[in-house]
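Chemist: structure here, sequence nowhere to be found:
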């Protein structure tokens, strides 16, 4: 209490002293030829009394740091001024002492203004006829820096830095007021954090780093004395960048600071001599910022983070304002990247084509239920380094994993069948929904082929031909099944499902097709076969939506964002919404177990007779519930695999980013990348089970297929429709024991149990009985009870003679 009264009294006396001194002395200190300025003692005193006493201390521009998810690994920094404020307790005592000794010997004695210093400066300035000493205290210097950083226009900046008596008066007035509200240590802390020490060292934390590669708490006496000496003229005394005189000016200035420290009794003469003889052991550190200088394997993730930040209105109204906030705001950003998963992903990617290959391959891993991206790896180098021979690789800043209008992605092939399946399930069509998938199908969509003006896709293999459930069609990737399913649901509904799941369409042609599909049921038939351009980020997050039981979460590169004041910003939280019902997502996941070689929980078949799954190595290697889907485009121009468990999703691809019609060397590589990355990534994650789908979405209403063999086609169609089925006809007549023009058989066969609304294929007889293979005929004479002998002509599995259907 006594100290507080003494300090207030001292401040009052200082204020009175300054008011008097302002009119008589100050103008002479700043401008010896005071008459020429038109100033008088009275006008200076009046101006001083009329000045405001409160100074607004703005937050300092500070570097933002992007960290990995562990909160320790630095991925990149962003700054205009590389500064990180630190509390005084984290600054070595010798550094604090050296700073005071270098700039203000009576710092702990005066109350913002040093009267002795002003009088001394007056005498010397008048003697020399010019300004040789300014008599600014450390507090006044801090005030000057604050005014400079507070300036919002050129006039304010000029007023804060120009050599005028008005500026001096303002500094003195604010300095006195400042010392009423802040302790000496608070002022010293602020001064150390705001001062520029050269070489890109804004504030004591960065200065310690760029000169000596250490924290300010670790500075030795010779190091502290050198840094303190830089404050007066950071260009002249800079020992790293002074090309003309080298380190000599810094050493001379260091000696001066050490002698001043002796004056203040911080050091003995012997200690100062020893420090003065110490070599200048510089350890300069790079002072770079941005994603180009990110840790090697994190560059593309860092680039996506910046794009995410610039697109986020939480950080400003326009992109330029948001980027400025990142570079000035001093944010501590803990990213979503899992260092262990990133390392595993990059290792697998690096086993494929090199960075110097024209083919890009990569993987993105996302967390279902949060949208956090855990890994982003690619066989490219992030940066603007010039590529050899005018090529676009290995160096690039294009968002090859996250996408843009310039880099919209790659055709994803059959991975898009997931969205047609989701659209069908939303309409209540169950997984047991049965359709006959021919080798080639003439669809309702526009797009010419040898059958005329209609789009007529083929299956990749003849072994896929036959009656499929939705699960088996997905497991074997039967194109002609999914084209028919898309006709039942509409392209418009499949596109909507993809967008709900999180797919972003950026390609101009795709956007045109979306508009077309909204107007016509004959538009964009190839959608379900994955002819749209998408990115691994899109696909990983879309399948993560299914893994999260239909909860879509916007993909995010962050776990948390903290501002300079330590406030946790809500923008770092997941942003989620309901995209599909949990039951629809569960049913889709059940079918997605089929491609990896697992069985459905519901018991709906994963393959049809003679067919096989497309990625069985995944289910064989991962000893936990897993799902996924392969994808290849025509002529193997791109290869994909998207895999997921209930708590991790990943999408991998291989393609030529510059030429979409270029056959990739190994379209199966993405399966390997996801499989082997998962083997490492999942070890530290708990085993989670998929949730069984409800019966209505697994089986629907099961009905028996009537026996219409031998009936006319019209009669058969009537009976089958009346029984609750749709009907298709194979107009290519086949050998059968039925009269010509009559139904020879159905697929599925009579007596089968399939879901209501499924399609029954009618086959028509040509009236020619198909002879049995003579070898089988002979066998059946010897063993008539063999099952094969009971199969009649026209029925599935009938052993026809060679060359006969």
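Modeler: Received the coordinates, thanks. Note that this is a predicted model, so its numbers are computed, not measured.
Chemist: for the rest of this, base every contact and every neighbour count on C-alpha atoms.
Modeler: Noted.
Chemist: so which bits of stretch 496-508 are buried?
Modeler: 496, 497, 498, 499, 500, 501, 502, 503, 504, 505, 506, 507 (16 or more other CA atoms under 10 Å).
Chemist: what of stretch 753-763?
Modeler: When burial is assessed from 16+ other CA under 10 Å, stretch 753-763 yields the following buried residues: 754, 755, 756, 757, 758, 759, 760, 761, 762, 763.
Chemist: included below, for side-by-side comparison, is a second structure:
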């Protein structure tokens, strides 16, 4: 190896040769230690020189310390700040990694709670039931979605654009999650101090509607995000948008644009205008509070916001926006009454019994007449609005039926939107004196006649003292008069005479299905029944004695038009002999001529019926009929509280008259069966009563007393002849 004279062949740097700005105390200590070791090896011969050197070094250090003290201190502070910042970066990086791992683990866990991705599929749209009236027009839709699905290409282009503009402006550019929209929503919520925006994309909303519940939790939000990304990967944007508009809720029970368009505008979604499209898009933010059926002004104001968003997004021009604002969307004027909801609910119950589980879309053709449904709804609403407070009446129910049992109108309350409880079908109330025809029919079937005499006098039964409404008594009266004037004492005597059990058998034979209590008070209608039952049980009086089954479904078709069910009138046969039909019609007709229903107004039509008022005026009834229709009206309160003396002869008769006038308009007059063929004072030939015939009345021999119940009982007990 080459060497140069005067230089060592091994070049090394000592700590003294390394440049430094300011040595740290620890570095100085390490240098001093190494210097001490080197001096020890050098031997004692060099101690004097070392001391001199150390002395100079000490002097230099002291001088250096005085001159460079401030500079060394400032450098230490800078290094301290740099060290703190570095540690913050380090730990921030570490925590970030753990946060990512934690989020990833949480996402993995929530994903594990979902079905395997390869097994995921869009749930089948629940079947829709379209309910049509006798005119073929839709009166209601039922099912979870409530309307048919409409392809996106069949809709006006501004309809889906309205949803994109107001709900998800970057729908066509994001991957299911919109970071900008989410950040904006967080900023708005933080600055306003309340939750005003959600930041969910249309895809996220669809994922929630299809697969998840409506609860607001972090878990559900993460699952929503996972599913929205899956939807974006599997389906095109237009497919996602089509699914969305056909599944979203629009309020008032309408799911999907078709159901909403029919519900609010009375037309298909294919035909709606720009202003109507804007209103529909605006509803999804708050469908319950913005539904135009309850908040039209709010829905119109929200539609204006949507139109502005559409113009800002470039979907419509400023001129189109102004034109739409000038003609805001309104509810369809020809929209059916909300009371059709009561009938639709009952139809759904009947439908399950008719065709079983509903697995596909079906169209139900019914016996309901939309015009008569509207007339019945109006009659009840107007009467309660005008006189309800005066008489302390809050609710009512109406059933209108043809003589074959087909229900033409059914109103289960004054407002379906306020209460879906069906007072025409489900509610059971005391019918009062409107139940008496079953008592009188039972008596006629045992040989009595309308002219038979019975005593109208006070009666006491084990502490019970039934009284007449007027608290007056007429003494011996004919049955037809007793029924027309609704004399309670005569009805109770008749029930005891024929037996309460026999009265119940008669009522059930004619169509009452509720349980009836076999006691003397059955004559006064103390057992509870429904309006539908009563109307059905009166139908044999109107049709000549044939038992009917109240029904509302005529036929059911599937989506292809194939008939899968048709009502086949189940004949219940004759439930009443024609002679008894004739006698009952004569007696019940008298109720409208001279009796408690004199206010009934049906010009030109022979009609009959019976009023009813329960104890303490809790229920007010009138059930009446012609040879073409039977109608029943009930008024009262849901809690069975007493009304302010609302009796059957008042408001119920007035409502009945209005409904029946609408039903009989332009109809040819039909006579009541047998009403003009009965000869007073005779017993129908061929009839063999179960009990001894009790005759009397004007044809009784002059030397005998009228055959009152009291005299008849004495004859039976003591053999008096």
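Modeler: Perfect, thanks for sending it. From a predicted model like this one, the values you see are computed outputs, not experimental measurements.
Chemist: got a TM-score for the pair?
Modeler: With the length set by TM-score structural alignment, normalised by the length of structure 2, the two chains reach a TM-score of 0.55; 561 aligned residues with a CA RMSD of 6.9 Å.
Chemist: sorry, back to before: just the buried residues of stretch 496-508 of structure 1 now: which is nearest residue 382 of structure 1?
Modeler: Using CA to CA, residue 506 comes nearest to residue 382 of structure 1 of the buried residues of stretch 496-508 of structure 1, at 22.0 Å.
Chemist: wouldn't residue 48 of structure 1 be in contact with residue 167 here?
Modeler: No: using CA atoms under 8 Å as the test, residue 48 of structure 1 is too far from residue 167 to be in contact (10.6 Å).
Chemist: neighbour-wise, which of those two wins?
Modeler: residue 48 (23 against 17; other CA atoms under 10 Å).
Chemist: contacting residues around residue 494 of structure 1?
Modeler: Applying CA atoms under 8 Å, 6 or more residues apart in numbering, we find residue 494 of structure 1 in contact with 419, 420, 421, 422, 423, 486, 528.
Chemist: just the ones of those residues in helices?
Modeler: 419, 420, 421, 422, 423, 486 (DSSP state H).
Chemist: just the buried ones from these?
Modeler: Buried, going by 16+ other CA under 10 Å: 419, 420, 421, 422, 423, 486, out of these.
Chemist: mean shift of the helix or strand containing residue 364 of structure 2 relative to structure 1?
Modeler: Using DSSP states H and E, residue 364 of structure 2 sits within strand 362-366. Comparison of strand 362-366 of structure 2 with structure 1 after fitting gives an average deviation of 7.5 Å (mean CA distance after the TM-score superposition for structure 1).
Chemist: what packs against that strand?
Modeler: Applying 3 or more CA pairs under 8 Å, 6 or more residues apart in numbering; DSSP states H and E, one finds that strand 362-366 of structure 2 contacts strand 129-132, strand 553-558.
Chemist: the lengthiest helix in structure 1: which residues count as buried?
Modeler: In structure 1, with assignment by DSSP H, the single longest helix is helix 2-21. Going by neighbour count (16+ other CA under 10 Å), the buried part of helix 2-21 of structure 1 is 11, 12, 14, 15, 18, 19, 20, 21.
Chemist: list the helices and strands it packs on?
Modeler: helix 41-50, helix 165-181.
Chemist: relative to residue 227 of structure 2, how far out is residue 106 of structure 2?
Modeler: Per CA to CA, to the nearest Å, residue 106 of structure 2 is found 15 Å from residue 227 of structure 2.
Chemist: again, but for residue 618 of structure 2
Modeler: Distance from residue 618 of structure 2 to residue 227 of structure 2, by CA to CA: 56 Å.
Chemist: how about residue 444 of structure 2?
Modeler: 73 Å.
Chemist: now residue 136 of structure 2
Modeler: From residue 136 of structure 2 to residue 227 of structure 2 the distance is 42 Å (CA to CA).
Chemist: who has more neighbours, those two?
Modeler: Higher neighbour count among residue 136 of structure 2 and residue 227: residue 227, with 25 against 13, using other CA under 10 Å.
Chemist: surely residue 346 of structure 1 is in contact with residue 300?
Modeler: No: counting by CA under 8 Å, residue 346 of structure 1 stays clear of residue 300, with 11.9 Å between them.
Chemist: any common contacting residues for those two?
Modeler: 376, 377.
Chemist: hmm, back to that, TSV for the ones in helices among the contacts of residue 494 of structure 1, including distance to residue 29 of structure 1?
Modeler: Listed next are these as TSV, based on distance: CA to CA, whole Å:
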residue	distance to residue 29 of structure 1
419	79
420	82
421	83
422	81
423	82
486	86
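Chemist: of the residues you listed, which pair is most distant in space?
Modeler: 422 and 486 (10.6 Å).
Chemist: ok, back up a step: what about residue 346 and residue 300 of structure 1, which has more around it?
Modeler: residue 300 (27 against 21).
Chemist: spatially central, which residue of structure 2 would that be?
Modeler: residue 253 (6.2 Å; CA atoms, centre = their mean).
Chemist: am I right that that residue is in a helix?
Modeler: No: using DSSP: H, G, I helix; E, B strand; the rest coil, the secondary structure at residue 253 of structure 2 is coil, not a helix.
Chemist: residue 672 of structure 2 versus that one, what's the distance?
Modeler: From residue 253 of structure 2 to residue 672 of structure 2 the distance is 43 Å (CA to CA).
Chemist: same for whichever helix in structure 2 runs longest, what does it pack against?
Modeler: Counting residues, the longest helix found in structure 2 (DSSP H) is helix 47-113. Judged by 3+ CA pairs under 8 Å, 6+ apart, helix 47-113 of structure 2 is in contact with helix 218-234.
Chemist: which outside residues touch stretch 10-28 of structure 1?
Modeler: 34, 39-45, 48-49, 111, 113, 118-119, 122, 125-126, 165, 168-169, 172-173, 176, 179-180.
Chemist: whereabouts in structure 2 does that stretch align?
Modeler: Alignment of stretch 10-28 of structure 1 against structure 2: no match, by TM-score structural alignment.
Chemist: wait, isn't residue 438 of structure 1 in contact with residue 482?
Modeler: No: the pair residue 438 of structure 1 and residue 482 fails to qualify as a contact (CA under 8 Å) at a distance of 11.3 Å.
Chemist: just the strands in structure 2 please.
Modeler: 129-132, 138-142, 362-366, 395-402, 407-411, 453-456, 475-478, 553-558, 563-566, 608-613, 619-625, 629-636 (DSSP state E).
Chemist: need those strands in JSON lines (columns: distance to residue 41 of structure 2 and mean neighbour count).
Modeler: Putting the strands of structure 2 into JSON lines (distance: least, CA to CA, whole Å; neighbours: other CA atoms under 10 Å) gives the following:
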{"stretch": "strand 129-132", "distance to residue 41 of structure 2": "107", "mean neighbour count": "24"}
{"stretch": "strand 138-142", "distance to residue 41 of structure 2": "105", "mean neighbour count": "22"}
{"stretch": "strand 362-366", "distance to residue 41 of structure 2": "109", "mean neighbour count": "23"}
{"stretch": "strand 395-402", "distance to residue 41 of structure 2": "117", "mean neighbour count": "27"}
{"stretch": "strand 407-411", "distance to residue 41 of structure 2": "118", "mean neighbour count": "29"}
{"stretch": "strand 453-456", "distance to residue 41 of structure 2": "147", "mean neighbour count": "25"}
{"stretch": "strand 475-478", "distance to residue 41 of structure 2": "151", "mean neighbour count": "18"}
{"stretch": "strand 553-558", "distance to residue 41 of structure 2": "111", "mean neighbour count": "19"}
{"stretch": "strand 563-566", "distance to residue 41 of structure 2": "115", "mean neighbour count": "14"}
{"stretch": "strand 608-613", "distance to residue 41 of structure 2": "130", "mean neighbour count": "29"}
{"stretch": "strand 619-625", "distance to residue 41 of structure 2": "124", "mean neighbour count": "31"}
{"stretch": "strand 629-636", "distance to residue 41 of structure 2": "121", "mean neighbour count": "29"}
